[in-house]
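Trainee: With the input below, show me the fold.
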Amino acid sequence: MRETLWSLSVSERFHWSVSTKPTTSSCTRTTQLWRNKVAKIANNHKEVKFAIADEDEHSHLLAEFGLDDSGEEINIACYGPDGKKYPMEPMEEWEDDEVEEYITKMKKGKLTPHLKSQPIPKRQDSPVKTVVGKSFDKIVKDKSKDVLIELYAPWCGHCKQLEPIYKELATKVKKEKNLVIAKMDATANDVPEAFKAEGFPTIYFAPSDNKENPVKYSGGRTVDDFMKYLKEHATVAFKGKDEL
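Mentor: A predicted model of the protein is given here:
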């Protein structure tokens, strides 16, 4: 049976992380203080991996969990076995009971994960539909539609080159009601593991009948290339039509 591992990260403002090598006796005492606090909790949860980290050195982690503006001294968060992020309500002072309650709820699946997301657009005027973290499931995982989605980064030169081609493609197929041409800023929104982007742009095709196993597009990047691919792989679009 596969062991389920949890990862709990604890950051405390202005204090050293366990991985930091302190250079003074004061730093050593501070580090040991937090090691002791975490170890006391860790002894009750052997299936959880625990760590402590300095807030300044690991500010990117706080941002990932939506805790960068918490304003509190202690911030705790966990990556669950589902890969999702579960932040705890920030604390001004360490409370064993509150931390224990948080871990217990997490293990029982009673916590709501944090989802990094831009605001959902109020209007979709472009033929290319804009997807954000909070609208991903509704749009991309809609089982009544085939979806081609581009994961991009605002600074990516290749993404900028693709933009007019992608828009032309979306305009060309806009009458296909069961086909969505979409894009999402993968630097500002959480992306589901199945749609992981290791470079930009990354394009996936999510057919209507298999949303959990999207196919990474690796073909050419002309309008004709995309059209050929979509007509060959669409499950609900283009049916009964030779041409648009």
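Trainee: Every contact and neighbour count from this point should use C-alpha atoms.
Mentor: Noted.
Trainee: hey, where'd the helices end up in this protein?
Mentor: 25-42, 59-64, 96-107, 136-140, 157-172, 223-233 (DSSP state H).
Trainee: which helices and strands sit right next to the third one?
Mentor: Other helices and strands packing on helix 96-107, by 3 or more C-alpha pairs under 8 Å, 6 or more residues apart in numbering; DSSP states H and E, are helix 25-42.
Trainee: residues of the helix it packs on that come out buried?
Mentor: C27, T31, W34, R35, V38, I41, A42 (16 or more other C-alpha atoms under 10 Å).
Trainee: Identify, from those residues, the entry nearest to V10.
Mentor: Nearest to V10 among these, counting by C-alpha to C-alpha, is V38 at 8.4 Å.
Trainee: one step back: kindly reformat the buried residues of helix 25-42 as a markdown table containing distance to T104.
Mentor: A markdown table is the format used below for the buried residues of helix 25-42 (distance: C-alpha to C-alpha, whole Å):
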| residue | distance to T104 |
| --- | --- |
| C27 | 31 |
| T31 | 26 |
| W34 | 21 |
| R35 | 20 |
| V38 | 15 |
| I41 | 11 |
| A42 | 12 |
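Trainee: Closest to Y204 out of these?
Mentor: Nearest to Y204 among the buried residues of helix 25-42: A42, at 40.2 Å, using C-alpha to C-alpha.
Trainee: Surely the closest one is in contact with V48?
Mentor: Yes - if you go by C-alpha atoms under 8 Å, A42 and V48 touch, sitting 7.2 Å apart.
Trainee: And the residue nearest the centre of the chain?
Mentor: Centroid-nearest residue in the chain: D190, 2.4 Å away (criterion: C-alpha atoms, centre = their mean).
Trainee: Was I right to think that one contacts L115?
Mentor: Yes - with contact defined as C-alpha under 8 Å, D190 counts as touching L115 (6.2 Å).
Trainee: before we go on, could you also do this sequence so I can check it against the first one:
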Amino acid sequence: MSQRRALVGIFVILAALFAVSTAEAEAEEKEYVLTLDHTNFSDTVAKHNFIVVEFYAPWCGHCKRLAPEYEKAASILSSHDPPITLAKVDASDEVNKELSTKYRVQGFPSIKILRDGGNKVQDYKGPREADGIVTYLKKQAGPASTEIKSREDAASLIDEKKIFVAGVFPKFSGVEFEKFITLAEKLRADYDFAHTLDAKHLPRGEPVDKPTLRLLKPFDELFADYQDFDVDAMEKFINEASTPKVTVFDKNPDNYPYIDKFFRSKFAKVLLFVNFSSELDAFKSKYDDIAALYKGKDIGFLLGDVQSSGGVFQYFKVNEDQAPLVLGQTNDGEKYLKPNVEPDHIATWVKDFKDGKLKPFLSSEPIPENNSERVKVVVTDSLEEMVFNSGKNVLLEFYAPWCGHCKQLAPILDEVAISLENDPNVMIAKLDATANDIPKGKFEVKGFPTLYFKSASGNLLQYEGNRTKEDIIDFIQKNRDKTIQSGSATSEEPSSREEL
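Mentor: Next up, the predicted model:
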């Protein structure tokens, strides 16, 4: 009997251990990130007052790196009170295309915070690692503005290295307070907000006797007050006051938010690049004075360290050996350049840039000495001669060396060029749009590859057909001018047996 009881006891223990291990295995296998698509997206989002959705592509490297962090964050946030739900949508799947369009997905991964059953959409602007995701989303799920009751509250909320927006009120009611909360809801992804009954709790600024919006910042004047509680006016004030007089571009991560804001802003831009270790003292004070002169005139100023600016140089297609250099960029993207600039020459150059007196700068690769390939290489400096003044029918591809679709199209264009190589009046060509600037007003290149066809008589069309050899050749034949340009004379290309 005792042996039987022992066996039963062992069985109970083993069953319990099995149940525990099974539960643990199930917990490990459980996916906390919801998988959504066009069939369940709307119904799922409608059930949530707050849900986070990642739009991803399975082939995207950034998405693959985010996936385990996103899943870990989802696991942690599932225990939050109330739980915070994270979801994902394969935005590369054609069936989800309408969702991608609706939520303006322009790259991967793209993360959106959806509130009020999807009626309010906010871009996620937080970290991409699990702990940072959790901290950011807990804050976003809470109230848009937090009450400050003491200096201790302020110290725990306010990061001295970041922009902080505080509202000072005699009471937490009334039109001004309501509009402040509306502003906080609108801009909560970009700034931290708090409200208080007494300005003395804040680390900077003077006492006030009426509703006041106080902006705390780590640069220039350390605080700025504003008392017009129109929501649009407050937003404009914050946007302008939170932009440094001169944005510093170096390796200091504290400057990254201001650098990002500078390049995203729509104002005209002036960028000065010098070697901080040897040239900064000679330029900084004079550049600061110039920036102060243009403050409030829709023009932003950036001072960059040459050693930290390789990506910017690549974007603007300039070289480090041109530094110290000053660059200008207008709202429509036109660029202006003065290489090897001296400190005393910057003020005059900026004035001429602002007054529209400078000639735009177009960067170009060198014109190739040998251009014997079937698909001819065009650069900015040869564009007029090879395309517009060639007297030929030219199919021109704008491509990027890293573009997968461009790589797929390359052999097809080679086949087109081979098929038409005996036709002296047709040329197939390509231009690397990452290394050459495209003149404004002639081509509209928003993605790669982009194909344009210029007929011999100058008619310019964008090719948007299928990317097969047959379709491209058919398009060329239908839209070409059947004439051969020879100097100033034009002769008809034989088109019938009698003419032959």
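Trainee: who touches both of D190 and L115 of the first structure?
Mentor: Common neighbours of D190 of the first structure and L115 (criterion: C-alpha atoms under 8 Å, 6 or more residues apart in numbering): G133.
Trainee: quick revisit: turn the helices of the first structure into JSON lines, including distance to I181 of the first structure.
Mentor: Shown next, in JSON lines, are the helices of the first structure (distance: least, C-alpha to C-alpha, whole Å):
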{"stretch": "helix 25-42", "distance to I181 of the first structure": "47"}
{"stretch": "helix 59-64", "distance to I181 of the first structure": "28"}
{"stretch": "helix 96-107", "distance to I181 of the first structure": "36"}
{"stretch": "helix 136-140", "distance to I181 of the first structure": "10"}
{"stretch": "helix 157-172", "distance to I181 of the first structure": "6"}
{"stretch": "helix 223-233", "distance to I181 of the first structure": "11"}
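Trainee: Go through the ones you listed and name the closest to F200 of the first structure.
Mentor: With C-alpha to C-alpha as the measure, helix 157-172 is the member of these nearest F200 of the first structure (6.7 Å).
Trainee: how far is that closest one from where the chain is centred?
Mentor: 24 Å (C-alpha atoms, centre = their mean, to the nearest Å).
Trainee: what's that helix aligned against in the second structure?
Mentor: Counting by TM-score structural alignment, helix 157-172 of the first structure pairs with residues 404-419 of the second structure.
Trainee: Quick check: that stretch compared with the first structure, mean distance?
Mentor: Overlaying the first structure shows stretch 404-419 of the second structure at a mean distance of 1.7 Å from the equivalent residues (mean C-alpha distance after the TM-score superposition for the first structure).
Trainee: how many neighbours does the equivalent of V128 of the first structure over in the second structure have?
Mentor: Applying TM-score structural alignment, one finds that V128 of the first structure aligns to V375 in the second structure. For V375 of the second structure, the neighbour count with other C-alpha atoms under 10 Å is 23.
Trainee: show me what contacts V375 of the second structure?
Mentor: Per C-alpha under 8 Å, 6+ apart, neighbours of V375 of the second structure: L413, D414, A417, M427, I428, A429, K430.
Trainee: What is the nearest of those residues to K139 of the second structure?
Mentor: K430 (49.5 Å).
Trainee: show me where the first structure has strands.
Mentor: 6-12, 48-54, 74-79, 85-87, 129-130, 146-152, 179-185, 202-206, 215-216 (DSSP state E).
Trainee: what's the mean deviation for the fifth one versus the second structure?
Mentor: By that I understand strand 129-130 of the first structure. Looks like 0.9 Å for strand 129-130 of the first structure (mean C-alpha distance after the TM-score superposition for the first structure).
Trainee: centre of the chain versus that strand, how much separation?
Mentor: Worked out by C-alpha atoms, centre = their mean, strand 129-130 of the first structure lies 18 Å from the chain centre.
Trainee: what sits up against it?
Mentor: Contacts of strand 129-130 of the first structure (C-alpha under 8 Å, 6+ apart): P121, Q124, V180, I181, A182, K183, M184.
Trainee: change it to 6 Å
Mentor: Strand 129-130 of the first structure is contacted from outside by A182, K183, using C-alpha atoms under 6 Å, 6 or more residues apart in numbering.
Trainee: Then the third one?
Mentor: Where contact means C-alpha under 6 Å, 6+ apart, the residues beyond strand 74-79 of the first structure that reach it are 7-12, 85-88, 90-92.
Trainee: What's the PyMOL syntax to select whichever of these are buried?
Mentor: Applying 16+ other C-alpha under 10 Å to these, the buried members can be selected in PyMOL as follows:
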select buried, resi 8+9+10+11+12+85+86+87+88+90+91
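Trainee: Now render the contacts of strand 74-79 of the first structure as TSV, adding distance to L230 of the first structure.
Mentor: Listed next are these as TSV, based on distance: C-alpha to C-alpha, whole Å:
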residue	distance to L230 of the first structure
S7	40
L8	43
S9	43
V10	46
S11	47
E12	50
K85	34
Y86	37
P87	40
M88	43
P90	47
M91	51
E92	54
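Trainee: I'd like to check what contacts stretch 446-458 of the second structure. Which residues are they?
Mentor: 391-399, 406, 460-463, 480-481.
Trainee: I'd like the distance between E150 of the first structure and R13 of the first structure.
Mentor: Using C-alpha to C-alpha, to the nearest Å, we find E150 of the first structure at a distance of 38 Å from R13 of the first structure.
Trainee: which of the two has more neighbours?
Mentor: For E150 of the first structure and R13, the more surrounded residue by other C-alpha under 10 Å is E150, and the numbers stand at 28 against 14.
Trainee: For the more buried one, which residues are in contact?
Mentor: Applying C-alpha under 6 Å, 6+ apart, we find E150 of the first structure in contact with K183, T202, I203.
Trainee: which one of these sits closest to K228 of the first structure?
Mentor: Of the contacts of E150 of the first structure, the one sitting nearest to K228 of the first structure (C-alpha to C-alpha) turns out to be I203, at 15.2 Å.
Trainee: and the gap between the closest one and I181 of the first structure?
Mentor: 10 Å.
Trainee: again with I120 of the first structure
Mentor: Taking C-alpha to C-alpha, one finds I120 of the first structure at 17 Å from I181 of the first structure.
Trainee: In terms of neighbours, single out the busier of these two.
Mentor: Taking neighbours as other C-alpha under 10 Å, I120 of the first structure and I181 compare with I181 leading, 22 against 14.
Trainee: L420 of the second structure versus the counterpart of that one in the second structure, what's the distance?
Mentor: Matched across to the second structure, I181 of the first structure falls on I428, judged by TM-score structural alignment. Using C-alpha to C-alpha, I428 of the second structure is found at 9 Å from L420 of the second structure.
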